[in-house]
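Q: Okay, sequence plus prediction incoming.
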Amino acid sequence: MTDQRVRATYRIETAFALADAAASMAGEQSTGTFVRVPGETDEMREAHAARVESLTDLGPVERPSLPGSGLPAGGGERRAAQVTLSWPVSNFGPSLPNLLATVAGNLSELKAFSGLKLVDLQLPPVFLERYQGPQFGVDGTRRLAGVYDRPMIGTIIKPSVGMSPAVTAELVERLLSSGVDFIKDDELQADGPHCPFNERVSAVMRVIREHADKTGKKVMYAANITGDIDEMLARHQHVLDEGGTCIMVSMNSVGLPAMKALRAESQLPIHGHRNGWGMLGRSPALGMSFIAYQKLWRLAGIDHTHVNGIDNKFCEDNDSVVASARECLAPMFEPPHPGCEIMPVFSSGQSARQVAATYQALGSTDLIYAAGGGIVAHPGGPAAGVTALQQAWAAAVDSVPVEEAAREHPELAAALGAFKK
């Protein structure tokens, strides 16, 4: 373990000399403090101090991005830089909570910085000795859903809250008849008194089983089991007992240790919902990138996660969305270690309009394409909405312009007419 190192890359902004600022980051998060202390020997620093692996000057900054930053004596020019630090794993062991305390702990509060954001992580495979990573990933998800060689077309139960278990099941029954592959609870729907979890899952799975008996296709339903650890384990068992093939968890709500505990017991794919992500990722000067974030959760055991969508309704730009999706499909470790790839979920205002750009940018059909209004608001109804998305994806893969494909497919033509975005 002692020869394995974690590497973390940051974008920083500071008025102090860049080399001094980078050294202060390394010291703060390993052996150092603001003064040399008794017991801090040269041998200790050699074995345990963080190292500055690289430092790239990105140029001057007009004004501080964050309040409260300081200036060196006599003032200084504020500059941005990219810096990579490394630590020996022996400092904290292969522990995700303690890794997080090291790479994203007090750094953001240091007065020397008016911006400090974690943008990437490189982890050694020793973490695989403690963490199982995804159990199903892309291939296992496809196997359970029975969907190959194209994206899985998904949708979300809406309204998010307010429906009873019986009404929820009626809605799901209508969605099943559309030919959809994947249905998920909204993250706001958990175990409220108006729609208790066990009753809802039993009602929904009854119609899913009946549909499977008739058609041979068992649609994947991601039931939101988010809660305390004991609640999640009990809810997972209920989904399993009812014949379900997926569970959903709000990652930021439960935390890494709870996800690890769930993964150790789970017999189903874990659909990791990233709600609350904007608090970590939206600022260019604070928090962490999704590239770094999703690696932690992949190790903890999720099988899918949301990456937003092309031309989405939120603030994330398309380049960020695509980079996030690519990263989910990229191996985390070199062979022979597991790659821990997971299924990216495109969502947020998606319709047939964004399909071609999504495929052109990602170059893969290994994804869940989740559309709410893009399916249920189709002029021809949900079945036509699902068909239109399948037609759009087939055209994109075959390099056929979507307008040309629409001349042969009325469902697709209607979708393009309805969804102008």
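A: The structure has been received and is ready for your questions. Residues are numbered from 1 along each chain as shown.

Q: When you work out contacts or count neighbours from here on, use the C-alpha atoms and nothing else.
A: Will do.

Q: Have a look at the protein and report its longest helix.
A: With DSSP state H setting the assignment, residue counts place helix 197-215 as the longest helix in the chain.

Q: name the helices or strands packed onto whichever helix or strand comes after that one?
A: Next helix or strand after helix 197-215 toward the C-terminus (DSSP states H and E): strand 220-224. The contact analysis (3 or more Cα pairs under 8 Å, 6 or more residues apart in numbering; DSSP states H and E) places strand 220-224 against strand 182-184, strand 247-250.

Q: Which of these sits closest to residue 396?
A: strand 182-184 (20.8 Å; Cα to Cα).

Q: need the strands for the stretch 1-150 of the chain, in chain order.
A: Ranges of strands in the stretch 1-150 of the chain, per DSSP state E, counting those that start in this stretch, are 5-14, 51-60, 79-88, 113-122.

Q: Go through those and name the closest to residue 374.
A: strand 113-122 (32.5 Å).

Q: what's the angle from the closest one to strand 5-14?
A: 160 degrees (axes from the mean of the first three to the mean of the last three Cα atoms, to 10 degrees).

Q: quick one: contacts of strand 113-122?
A: The contact list for strand 113-122, computed with Cα atoms under 8 Å, 6 or more residues apart in numbering, reads 6-15, 64-70, 103-104, 107-108, 284-292, 295.

Q: let's bring in a second one:
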Amino acid sequence: MERVTADYLLETPFPPEDVAAMMAGEQSSGTFVRVAGETDELRARSAAQVLSVEDMGEIPAPSLASAYIDRKGAPGPVRRARVRIAFPVGNIGRNLPTLAATVSGNLYDLGEVTGLKLMSLTLPPAYRARYPLPAQGITGTRESLGTEGRPIFGTIIKPNVGLRPVEIAALVADLCAAGVDFIKDDEVCANPDIAPLNERVPLVMDAIKRAEDTSGRRVMMAFNITDETDAMRRHADLVAENGGTCVMASLNWCGLSGMETLRAHTPLAIHGHRNGFGAMNRHPVLGMAFPAYQALYRLAGVDHMHVHGIGGKFVDSADDVTEAARACLAPLAEGADDRVLPAFSSGQWAGTLGSALEAAGGADLMFMCGGGILAHPHGPAAGVASLHEAYDALSAGEDLSAARASRPALAAALDTFGQR
């Protein structure tokens, strides 16, 4: 029997083995009592199975409140455990929202639970094959840009929102001239009144095409088309009609179904922005860890996934970012050619490139710098040059401080951003 396996971090004052059995029953064929029609044959076919429960020991107090426990009383000390449960694929079918509902759903609301986090998912190859692969992924993105053997260097439109279409197009022209590979809208700039997509896309793509005529290089622009589903399809068509190669969407607010529909509609690269993910992840025993989260959205067919950055403005530790990048670069199932490009951002500059390369375990990454390019003291072109100089030095095994003597753009970046 094909099964999707889910790994959880569980916290409860009840015996963890009993709660794990409740979890399996709640999310498959069972409920709190046996019901009519729940035959032994049905249970054998459709019941989820607890594969393992690993006790992690007691903690002093529960992490979350439970009115159920207040009514019933806590039968024992609060314990944490690693739980692994297998869910029959036949219960789910090729249905991404139902997969998410199965491995998460009501589990977070069980009265016996004072903490629960979905950590990871393991998919059988045949089940993974029922969902779309990335339309572009790492290989297609590199082919579109003509970048091989090095990171893809990108930046973000700043100010985040408020620029008019002609101003955005002028900034894009400057960034193309500076030598960036990739430009993206900010997550809060999608289809604003001041710069609607139907005005912005033609002007920006005209700037990109004119830059290509001069340099011979095509820059990839990720237009933020976050919207309701039908509007996203129209926006994607607008980008394609104007020669664009990439669209961006805020994954959490468009949802799994919206992203699936967008993927089915367009061959453009989809740049997946995870804004809002912290609400799912920041609590240590509540929500969803990135390995599970990225698996669901990769099944929806995205090509790039944000992983934040090391030493940036967000809460992620170096281990968090490394785990996220490595998850994107690993196949979802054995034999699947479905890696996606991890997109590093958040306070990145030439001096943080080494940590990103280490986190990704190589050069298959998108390295996006806002201030690291736009605020370079010698201008955006020098900001881009500082990234190339940093990569060349790191590839040669040089320390960046020692490499500065022969690399002026890198030296200026180290002087400007090195004390931050």
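A: Received the coordinates, thanks. Worth saying up front: this structure is predicted, and the values here are computed from it rather than measured.

Q: Superpose the two chains and report the TM-score.
A: Comparison of the two superposed chains (TM-score structural alignment, normalised by the length of structure 2) gives a TM-score of 0.97, and 417 aligned residues with a Cα RMSD of 1.3 Å.

Q: returning to what we had before: make a markdown table out of the helices and strands packed on strand 220-224 of structure 1 and add distance to residue 397 of structure 1 and mean neighbour count.
A: Formatted as a markdown table, those follow (distance: least, Cα to Cα, whole Å; neighbours: other Cα atoms under 10 Å):
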| stretch | distance to residue 397 of structure 1 | mean neighbour count |
| --- | --- | --- |
| strand 182-184 | 21 | 22 |
| strand 247-250 | 29 | 25 |
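
Q: As JSON lines, those strands with distance to residue 170 of structure 1 would be great.
A: Listed next are those as JSON lines, based on distance: least, Cα to Cα, whole Å:
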{"stretch": "strand 182-184", "distance to residue 170 of structure 1": "13"}
{"stretch": "strand 247-250", "distance to residue 170 of structure 1": "20"}
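
Q: What are the buried residues along the longest helix of structure 1?
A: Of the residues in helix 197-215 of structure 1, 197-198, 200-209, 211 count as buried by neighbour count, 16 or more other Cα atoms under 10 Å.

Q: what's the angle between it and strand 220-224?
A: Counting by the same axes, to 10 degrees, helix 197-215 of structure 1 lies at 180 degrees to strand 220-224.

Q: So which residue is dead centre in structure 2?
A: residue 305 (3.7 Å; Cα atoms, centre = their mean).

Q: so how far does whichever helix or strand it is part of sit from its counterpart in structure 1?
A: Under the criterion of DSSP H and E, residue 305 of structure 2 resides in strand 304-308. Superposed on structure 1, strand 304-308 of structure 2 shows a mean distance to its aligned partners of 0.4 Å (mean Cα distance after the TM-score superposition for structure 1).

Q: For that strand, which outside residues touch it?
A: Against strand 304-308 of structure 2 from outside (Cα under 8 Å, 6+ apart): 137, 269-274, 294, 314, 316, 321, 324-325, 328, 340-346.

Q: Buried subset of those residues, written for ChimeraX?
A: Buried residues among the contacts of strand 304-308 of structure 2 (16+ other Cα under 10 Å), as a ChimeraX selection:
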select :137,269,270,271,272,273,274,294,316,321,324,325,328,340,341,342,343,344,345,346
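
Q: Which of the contacts of strand 304-308 of structure 2 fall within strands?
A: Residues of the contacts of strand 304-308 of structure 2 located in strands (DSSP state E): 269-273, 341-344.

Q: tell me which of those is nearest to residue 377 of structure 2?
A: Nearest to residue 377 of structure 2 among these: residue 344, at 22.4 Å, using Cα to Cα.

Q: Distance-wise, check the closest one relative to residue 374 of structure 2.
A: From residue 344 of structure 2 across to residue 374 of structure 2, the span is 17 Å (Cα to Cα, to the nearest Å).
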